[in-house]
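Visitor: my questions concern the predicted model and sequence given below.
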Amino acid sequence: MLRAEMDALPIQEQTGLSYASENAGVMHACGHDGIVASALVLARILAEEGEVFPVRMRFLFEPAEEIGEGAKRMLAAGALDGEPDIFLMFHYAVDQSFGMAVHEGQASAMINGMEIRVHGKSSHWCEAHKGIDSIYAASLVVKALHDLNETYKGKGPCLIGIGTIHGGEYSNIITDLVTLRGNIRAAYEEDYQALDKRLKETLNEIEAKTGTRIELEYPKPAVLPFANDPELTRIAETAGRKIFGEQFLLEGEEQLFLSGDNAYRYFLHTKGLFSVFLAGIPDKGYPLHHPKFQIDEDILPYSLEALYEILSGIDKDM
């Protein structure tokens, strides 16, 4: 089975491309459009070959990956009915140009979204002594988490990031609530747990210093890491070196990208492989989730060849 995620993001596209999003405030800023296009072409190729191609394939087009709900819903709908032997997924990354990478062993990070609510006390600013400034306390939270990222040395890469801050209604009112939303990411669970502990300690210290009340909530369970199957990794390495030559990278866990994916739910049921195709545009690239994000389309036919070779290798070696 091959999974292709297909959801977009709440971003106003600024690429100016001929195929840019037609919907305001909605954009494919994570390469999912390229993934879907590649999966559809691969499906057409295999369908045209019919019985000549010996691997029986199921294609899974998954919505809601970005919010961590897609795999759960697909499994509930019977995506793994029939118990497929192998689960395949791939992504287009833009941190490097033209190539392919596969991780030996662990291939994703442990991540979770969080919400921090800083409760203060409202007052007019002319009577500031009667209020408790939640915006000030929230600014201390942001700085403390930045400092934590700079100073914490774990087993592997890890961080805590804040993505949104909301608070205040009017310029002359001390607001009584600021809400921060962000995420915690770690290559290893021990670092995830350590950061969670440090985070709670930090919030307690800021509470004591500012007189605020601070709540921390993880609205959903953590997205767990998954690992590439060793035999599938060898097959992918053979395919990658055939198609990309020296531009194929076999990476270790120390080079793990701090991304997570709800696809771990599939890996709990069957062995799997996550391949990454390097599609950065030299001197012109923008990162994932940027309004000008785009992939180098020249990678598309090569990624199709590599996926086809992986499937052929599965037939020969497994």
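Guide: The structure has been received and is ready for your questions.

Visitor: use CA for all of it now, contacts and neighbours both
Guide: OK.

Visitor: in stretch 194-206, what counts as buried?
Guide: Using 16 or more other Cα atoms under 10 Å as the test for burial, stretch 194-206 gives 195, 199, 202-203, 206.

Visitor: do stretch 170-189 as well
Guide: Applying 16+ other Cα under 10 Å to stretch 170-189 flags 173-182, 184-189 as buried.

Visitor: closest one of the residues you listed to M89?
Guide: A187 (19.2 Å; Cα to Cα).

Visitor: would you check how far apart the closest one and G154 are?
Guide: 9 Å (Cα to Cα, to the nearest Å).

Visitor: contacting residues around the closest residue in space to H290 that isn't next to it in sequence?
Guide: The spatial neighbour of H290 that comes closest, neighbours along the chain excluded (Cα to Cα, 6 or more residues apart in numbering), is A29 at 6.2 Å. Contacts for A29 (Cα atoms under 8 Å, 6 or more residues apart in numbering) come out as 8-9, 11, 288-294.

Visitor: cutoff 10 Å now
Guide: Applying Cα atoms under 10 Å, 6 or more residues apart in numbering to A29 gives the contacts 7-13, 15, 286-295.

Visitor: structure two is appended below for comparative analysis:
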Amino acid sequence: MNFRDIAEQNENWIIEQRRYFHAHPELSFEEKNTTHEIGKCLEEMGLTPHYYPDYNGLWAIIKGGKSTPGSKTVALRADIDALPVEEHTGLTFCSQNPGVMHACGHDCHIAMLLGGIRMLMAKKEDLKGNVKIIFQAAEESCHGAQYYVGHGFLDDVDAIYGTHIWGELDAPYMNFETGPRMASCDNFRIEVEGVSSHGSTPHQGVDAILTAAYIITEIQAIVSRMNNPLNPLVVTVGKIEGGQRFNILADKVVLEGTTRTHSPEMRKKTEPLLRRIAENTADSMGAKATLTFEYFPAPIINEHEDLVLIARNAAAKMYGTDCLKPFPKMMISEDFAYYMEKVPGVFGLIGSQNKSLGITAKNHNDHYTVDESVLKRGAAMYAQFAYDFLEGSSK
């Protein structure tokens, strides 16, 4: 089975879906209309959408005509939320919701998965297993996927497939590689407590700002001296709040930041290292530091070579081996990792950049848009991967 021609036949419909959802973006945890409209599309295809009583997003299942009680189930995922960005693309179908934009391409993910489902439904009787579909809310929150895992979506799933449309990869290329692809994302807050005094008599107080500055400097030793230099690691302080007035020694400073790594082992070490450095540095200054550390997505690691091979072969079958391009691993994160911690998974990229068309803005930019000719390929990949996984699992 080759879905290339079916994808061509569905291209206009897929683009139409993308444009609708692009014009009607909704923020994380607010995707009510998006959820409703996706549900309507699924019903029109003959599927039963399943909703959550206290959460946006929805799921459905395609029961293959050749499935048996022992058949496998493969899951396909698309995220559906937008960003708090004022759009400046000038598109005729630009956002109708002021201050909200599909600046990360999730409108494309919705359209591609809907297109893939449409193709799979056309070949439903040939499927040798089941295809479970999740349209996920709140990816941009870093942990939207966690809800669905916790509520049993993956309990009967054998593998999961996901992709992200990507503004740094040229259209119409795709990327599926083994090994680390994206980093973990864990966030921290350090509260530094000092003693206030007049700015002219600093010896009578404990300077929380100076202490915080030393902490910021010292925690960089985690990256430069406590981490294997062959392992990418980021420890970033992105926000500082403190001080009351120019002539008052600050008694409180709050630091907020993020840590990123591809190494599950280093990820476990980072929190205790941060805590030790923050507390000891503050103590040396006569201050107190309290660390709050929150774990979010683990690294995206394509460690199941069999699934990567299915994805690569699916792409090559439809578009030739030249459609696959290498792409460097990144330090951004994706909450698709929550699914991959539960079941085997593969995650890839669909290129959307086309310099000849002036499409060069990157994801999260207020000018971000895509070369829509790639959408049919992304849709075809959803269908082809699912079909080929089930075909191979039945042997």
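Guide: On my side now, so go ahead. Worth saying up front: this structure is predicted, and the values here are computed from it rather than measured.

Visitor: work out the TM-score between the chains.
Guide: The TM-score (TM-score structural alignment, normalised by the length of structure 1) is 0.82; 314 aligned residues with a Cα RMSD of 3.2 Å.

Visitor: need the buried ones from the contacts of A29 of structure 1 selected in ChimeraX.
Guide: To isolate the buried ones among these in ChimeraX, judged by 16+ other Cα under 10 Å, type:
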select :7,8,9,11,12,13,15,286,287,288,289,290,291,292,293,294,295
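
Visitor: out of the contacts of A29 of structure 1, which sit inside strands?
Guide: Within those, no residue falls in strands by DSSP state E.

Visitor: can you put the buried residues of stretch 194-206 of structure 1 in a markdown table and add secondary structure and distance to Y266 of structure 1?
Guide: As requested, the buried residues of stretch 194-206 of structure 1 are exported to a markdown table (DSSP: H, G, I helix; E, B strand; the rest coil; distance: Cα to Cα, whole Å):
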| residue | secondary structure | distance to Y266 of structure 1 |
| --- | --- | --- |
| L195 | helix | 27 |
| L199 | helix | 30 |
| T202 | helix | 36 |
| L203 | helix | 35 |
| I206 | helix | 40 |
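
Visitor: where's T238 of structure 1, which helix or strand?
Guide: T238 of structure 1 is part of helix 230-244 when elements are defined by DSSP states H and E.

Visitor: the residue nearest to H290 of structure 1 -> structure 2?
Guide: In structure 2, the residue matched to A29 of structure 1 (TM-score structural alignment) is A103.

Visitor: so that match belongs to a helix, correct?
Guide: No: assessed with DSSP: H, G, I helix; E, B strand; the rest coil, A103 of structure 2 is coil; it does not lie in a helix.

Visitor: against R245 of structure 2, how distant is it?
Guide: Where R245 of structure 2 is concerned, A103 of structure 2 sits at a distance of 38 Å (Cα to Cα).

Visitor: and R312 of structure 2, by the same measure?
Guide: For R312 of structure 2 relative to R245 of structure 2 (Cα to Cα), the value is 59 Å.

Visitor: ok, now G115 of structure 2?
Guide: Using Cα to Cα, we find G115 of structure 2 at a distance of 58 Å from R245 of structure 2.

Visitor: what does V85 of structure 2 give?
Guide: From V85 of structure 2 across to R245 of structure 2, the span is 33 Å (Cα to Cα).

Visitor: after the helix holding T238 of structure 1, which helix or strand is next? Please name it.
Guide: As assigned by DSSP H and E, the chain's next helix or strand after helix 230-244 of structure 1 is strand 248-251.

Visitor: in that next one, what's buried?
Guide: Using 16+ other Cα under 10 Å as the test for burial, strand 248-251 of structure 1 gives 248-250.

Visitor: and the corresponding residue of structure 1 for I160 of structure 2, how far from Q14 of structure 1?
Guide: In structure 1, I160 of structure 2 lines up with F87, judged by TM-score structural alignment. According to Cα to Cα, F87 of structure 1 and Q14 of structure 1 sit 34 Å apart.

Visitor: ok, these two, which is more surrounded?
Guide: F87 (21 against 13; other Cα atoms under 10 Å).

Visitor: find the nearest non-adjacent residue to the more buried one, please.
Guide: Nearest to F87 of structure 1 is G272, by Cα to Cα, 6+ apart, at 4.4 Å.

Visitor: now swap in Q247 of structure 1 and tell me
Guide: G99 (4.7 Å).

Visitor: was I right about the one you found contacting F277?
Guide: Yes: between G99 of structure 1 and F277 there is a contact at 5.9 Å, judged by Cα atoms under 10 Å.

Visitor: how far is the helix or strand harbouring the match of I160 of structure 2 from where the chain is centred?
Guide: Per DSSP H and E: F87 of structure 1 is located in strand 86-93. On the basis of Cα atoms, centre = their mean, to the nearest Å, strand 86-93 of structure 1 is displaced by 13 Å from the centre of the chain it belongs to.

Visitor: buried stuff in the helix or strand that that strand is followed by?
Guide: Downstream of strand 86-93 of structure 1, the next assigned helix or strand under DSSP H and E is strand 99-103. Using 16+ other Cα under 10 Å as the test for burial, strand 99-103 of structure 1 gives 99-103.
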